[in-house]
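Q: predicted model follows, preceded by the sequence.
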Amino acid sequence: MKEAQKVSRMDRMLNAIERLGNKVPHPAIIFLILMAGVIVLSAIFQFTGASALLETIDPDTHEVTESIVKVESLLGVNGIRFMLTSVVQNLMNFQALGVTLVAMIGVGFAEEVGLIASLIHKLVRVVPNRMLTAILVFLGVLSSIASDAGYLVLIPLGAAVFYKVGRHPIAGLAAAFAGVSAGFGVNILITPIDGMLTEIANDAVQIVDPTYNIDLMANIYFSIASTILVVIVCTLINEKLIEPRLGVYDRNQFDGNLEEQMDDSQGLRYALFGFLAVVVMIMAITLPSGAPLRHAETNQIIGSTPFMDSLIALIMLLFLIPSICYGLGVGKIKSSLDVVNPIIKVFSNLSGMIFLLLIIAQFIAYFNFTNMGTVLAINAASVIESMELGGLPLLLSFIFLILLFDFILVGAVPKFAILTPIFIPLLYQLGVSPEAVLAAYRVGDSPINIITPLMPYFALIVTFAARYQKKTGVGTIVALMLPHTIILTIVWIVLFVIFYLFNIPLGPGASMYL
């Protein structure tokens, strides 16, 4: 009885959050209000002389340069000039928009022509229903290998798979979203983000020890353990809390077509031939030494290379070409218009999201121009530094600081670049390894992603969910994902503390202590 009361109490709280979130104005209006707030606060902070001492590290010489970062007012001459001259450039610089539009050419066309529905039908016949949630979460964590592709491919796929098997599609979306975003910082493999974080960490530790070097495998044990944790915890949350709260799905709300298809064996065979042709093409321009998608100087494939930069375009081709072949096989494509019109329809369905991203791009650009996030982060880190805490309390403070600033400084790299020149040298002096700081950062960086509307793909998640539940708003997604954020954060911190207290290796030759 007590357990039922607790569940109902949690349901009431989440329902209240959802109602409150969905009663606020349209997200575009919210961000316009936030922009006005940033403009006013920037003027106030500049007037009061708000500033911070920023340490930057030259990536070539590893020299540390100190500079004063001041809050810039958007009501000053430069601020007004920036707001009026950068509108178009702000949108062009907003990577989420370009990534979404390019990827959706392939993914959206595959859905329109029926290939996605056919593949889902095959998938649900192979995968046991009871394993679907865990598989979606696990694939979501793995998707960070392909950067942001999981947001565009796996999350809508998760909703569609759950719809197909008669479960609530929003629960499938939540499972995939939790894996893709809340587990973005870890994996069982080395990902592109590992290279960037390791490079920044090396620059920071070499401030105090020029001979110290962190390698890409420094956190692999912790990362694998964290991946297992994310999959188990998010699966249990989804099945024990999220799905029961959603209840039985009313299929009349669905705005699309995923019904079972006619015999399409020939279409699937053609799609397989198209897929293999694209794979062979990718291998031909990637694997040979000196191939176009290898780095021109180092000849590497993984890292900052043409191959990694072309992943979204390659994913688009991996969906588009097989989908065209599928359409030819089932007779849905008989002219060029049968290829162009579905893509136009996909873009028209994204029009509301594109407008919202235009507004969000301006807000983020305005916020970055003012330097308020940087000044707040550095000053908060300096306060923690002045408290003279021990190793574990300092690491936990670092995690909570990352969790806090992830609401406004979304993205794995910016926060790490700002805070590590402070925390890594400080903890090094206390005998705590830079690898431990890197592991702590992984814990704090991802769980907030799924509840902050400032996350670049948040608007897209709302759009995906609205196809299955028409009254979906920002509050719906925040309330849906909040249990994942709270519970995963607590359990993940516990895992980190266990690694610290028992000095469990974080990777080959990498421990918590120096």
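A: Yes, it's here.

Q: for the rest of this, base every contact and every neighbour count on C-alpha atoms.
A: Will do.

Q: residue 499: how many residues sit nearby?
A: 18 (other Cα atoms under 10 Å).

Q: what helix or strand is it located in?
A: Per DSSP states H and E: residue 499 is located in helix 474-501.

Q: before we move on, what about residue 54?
A: strand 51-57.

Q: now swap in residue 139 and tell me
A: helix 132-142.

Q: also residue 5?
A: Assessed by DSSP H and E, residue 5 sits inside helix 2-23.

Q: can you check what angle separates that helix from helix 474-501?
A: 130 degrees (axes from the mean of the first three to the mean of the last three Cα atoms, to 10 degrees).

Q: in addition, the following structure is provided for comparison:
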Amino acid sequence: MSDLPATPAKRTAIDRFLNIVEKGGNALPHPATLFAILALTVIVLSWIASQFTLMVHHPVTGAEIRPVNLLSIDGLHRILTGLVTNFTGFAPLGTVLVSLIGIGVAEHSGLIGAALRQLVLAAPRFLLTPILVFAGVMSNMASEIGYVLLVPLAGLIFQAAGRHPILGMAAAFAGVSGGYSANLLLGTIDPLLAGLSQEAARILDHDYTVSPAANYYFMFVSTFVVTALGWFVTEVIVAKRFPDAATRSSDEKIEPMSAAEKRGLVYALVASLALTALILWGTLPADGFLRDRETGDLLNSPFLQGIVAIIFAYGVVAGIAYGIGAGTVKSDEDVIKGMSQSMATLGGYLVLVFFAAQFVAFFNWTQLGLIFAVEGATFLKALNMPAIPLFMGFILLTATANLFMGSASAKWALMAPVFVPMFMLLGYSPEITQLGYRIGDSVTNIISPMMSYFALIIAFFQRYEPKAGIGTLVAVMLPYSIVFLIGWTVLFSIWLALDLPIGPGAPLEYIQAMQAG
């Protein structure tokens, strides 16, 4: 009997589904290549569309809108002269660069890593799970720090507490990736998505502005909802598969906070409180220096319009203060080094943005985005769907697309030019459309093999489960994905039903479109 070949294990439905997802995602080209292909496709489509009598009326001005042929001499001239300005004028580019320069100082000085360790190490045993999920959500403001630091640290912490390390890593990963769009603070993803939404909104309304804080109120509340949901799934569902038991020993150990690190955290806290006091001085009084000088308004003030600069300031001030206290910043060269290292990680992003900017610009020039939006809005109006089912469908569409294309910015650069103006024509603001996208984009990150850090998380799992693979990780994280999708969609539906504001100065409705309708 021992000479007989082993019977292959029966493949489950989820295994077959994951195989399709993995193959479909791997078949896609690199996002930068994809946008280059799409930009060329738009040029060809503009020529095809111009051969037909396609025409719609602008929903606001009533003017006739026809396709513009870019495969012509005039179109070629526009492409050649606009290639550079398309890139340099792309709204998300500058905001992301400025934000990352500031956060780079905080990361390079060790502030973010030390703050996460202190947060988790100080937690009582019974609060370890919610603290890990919460720390994961909060780590999103510093891009990859949650993946490379918090997830493996969570495994070590749970092991030290006598619990299964996979359970701790799952909880942390759920917060870092599944709760990607939630946070108590604004991070780099907020100005990035807001810039893309603004570009898309200007297909219909040339003066429309989307603030990086457009979804802040909703995301603030979502932080606690995601933490509670992650806590529930970890203890009620996932813990049954990974009961408390001894696991194989690890040579790694959790290093306690050193005196220098503790001193650095105190310095950073004092500096952050001082900067916060300065901002409150400029915003709370009716004549505060950060309010609009003519009206005293806060919603259209330099404070909100300059929120990216404030993110930069917090990163630099707190990072330098921590570095001085901890001894990791000894001169201005260390500060500049932190900024430079942050910029060095953006090489791939800059290439992606170059091609994405061309695609968005070409799409706008051809008028195809506006034509599709008007026709799509007409179709959706005929369906007469209420807001909640309409956005539920949009969230599900985004969550499904996320399985095949992991980059949040790349997906939104692709989807925003169609869905933002389409929903504007239905009377919904770009801010609420962006919010629906962020929910769908977050909840399936943890089960998407296309997510950038998916392979890294598998490697972390293999420290304690050597046979762990894609199926293992997805099986562990799928309950989080389902519960997050249901819970977050319910919160979104309640928010819509109660007509609550989603962010400072961010309307739920597109008033201009409704008035013109």
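A: Yes, it's here. Bear in mind that the values here come from a model prediction, so they are computed numbers and not experimental data.

Q: for the helix holding residue 139 of the first structure, the distance to its chain's centre please.
A: Remark: helix 132-142 of the first structure is offset 14 Å from the chain centroid, using Cα atoms, centre = their mean, to the nearest Å.

Q: now what about that helix, what contacts it?
A: 150, 154, 158, 172, 175-181, 183-184, 186-189, 227, 230-232, 234-235, 238-239 (Cα atoms under 8 Å, 6 or more residues apart in numbering).

Q: separate out the buried members of the residues you listed.
A: 150, 154, 158, 172, 175-181, 183-184, 186-188, 227, 230-232, 234-235, 238-239 (16 or more other Cα atoms under 10 Å).

Q: what residues of stretch 280-289 of the second structure count as buried?
A: 282-283, 287-289.

Q: should've said stretch 391-399 of the second structure
A: 391-392, 394-396, 398-399.

Q: same question for stretch 493-502 of the first structure.
A: 493, 495-497, 499-500.

Q: mind listing what residue 409 of the first structure touches?
A: Counting by Cα under 8 Å, 6+ apart, residue 409 of the first structure has contacts 373, 415.

Q: using the three-state scheme, assign it.
A: Recorded secondary structure, residue 409 of the first structure: coil (DSSP: H, G, I helix; E, B strand; the rest coil).

Q: next: residue 229 of the second structure.
A: Criterion first, three-state DSSP; result for residue 229 of the second structure: helix.

Q: mind listing what it touches?
A: With contacts defined as Cα under 8 Å, 6+ apart, residue 229 of the second structure is in contact with 480, 483-484, 487.

Q: kindly recompute the last result at 10 Å.
A: 130, 133, 174-175, 480, 483-484, 487-488 (Cα atoms under 10 Å, 6 or more residues apart in numbering).

Q: likewise for residue 64 of the second structure?
A: 55-58.

Q: again, only using 6 Å
A: 56-57 (Cα atoms under 6 Å, 6 or more residues apart in numbering).

Q: follow-up on the earlier one: identify, from the buried residues of stretch 280-289 of the second structure, the entry nearest to residue 89 of the second structure.
A: Nearest to residue 89 of the second structure out of these is residue 289 (Cα to Cα; 29.1 Å).

Q: the closest one -> the first structure?
A: Under the alignment (TM-score structural alignment), residue 289 of the second structure maps onto residue 292 of the first structure.

Q: ok, now which ones touch that match?
A: Counted by Cα under 6 Å, 6+ apart, residue 292 of the first structure has contacts residue 285.

Q: 10 Å - rerun?
A: 284-286, 299, 305-307.

Q: can you check residue 369 of the first structure too?
A: If you count contacts by Cα under 10 Å, 6+ apart, then residue 369 of the first structure has 42, 71-74, 78-79, 82-83, 363 around it.

Q: quick check: whichever residue in the first structure pairs up with residue 91 of the second structure vs residue 223 of the first structure, distance?
A: In the first structure, the residue paired with residue 91 of the second structure according to TM-score structural alignment is residue 95. For residue 95 of the first structure, the distance to residue 223 of the first structure equals 27 Å [Cα to Cα, to the nearest Å].

Q: more neighbours: the two, which one.
A: Between residue 95 of the first structure and residue 223, counting by other Cα under 10 Å, residue 223 is the more crowded of the two (24 against 12).

Q: the helix or strand hosting that one against the second structure, how far on average?
A: Assessed by DSSP H and E, residue 223 of the first structure sits inside helix 220-237. Helix 220-237 of the first structure, aligned to the second structure and superposed, deviates on average by 8.0 Å (mean Cα distance after the TM-score superposition for the first structure).

Q: show me what the next helix-or-strand element following that helix is packed against.
A: For helix 220-237 of the first structure, the following helix or strand on the C-terminal side (DSSP H and E) is helix 243-246. Secondary structure elements in contact with helix 243-246 of the first structure, counted by 3 or more Cα pairs under 10 Å, 6 or more residues apart in numbering; DSSP states H and E, are helix 2-23, helix 169-177, helix 474-501.

Q: and the last one with helix 169-177, angle?
A: On the basis of the same axes, to 10 degrees, helix 474-501 of the first structure is oriented at 40 degrees to helix 169-177.
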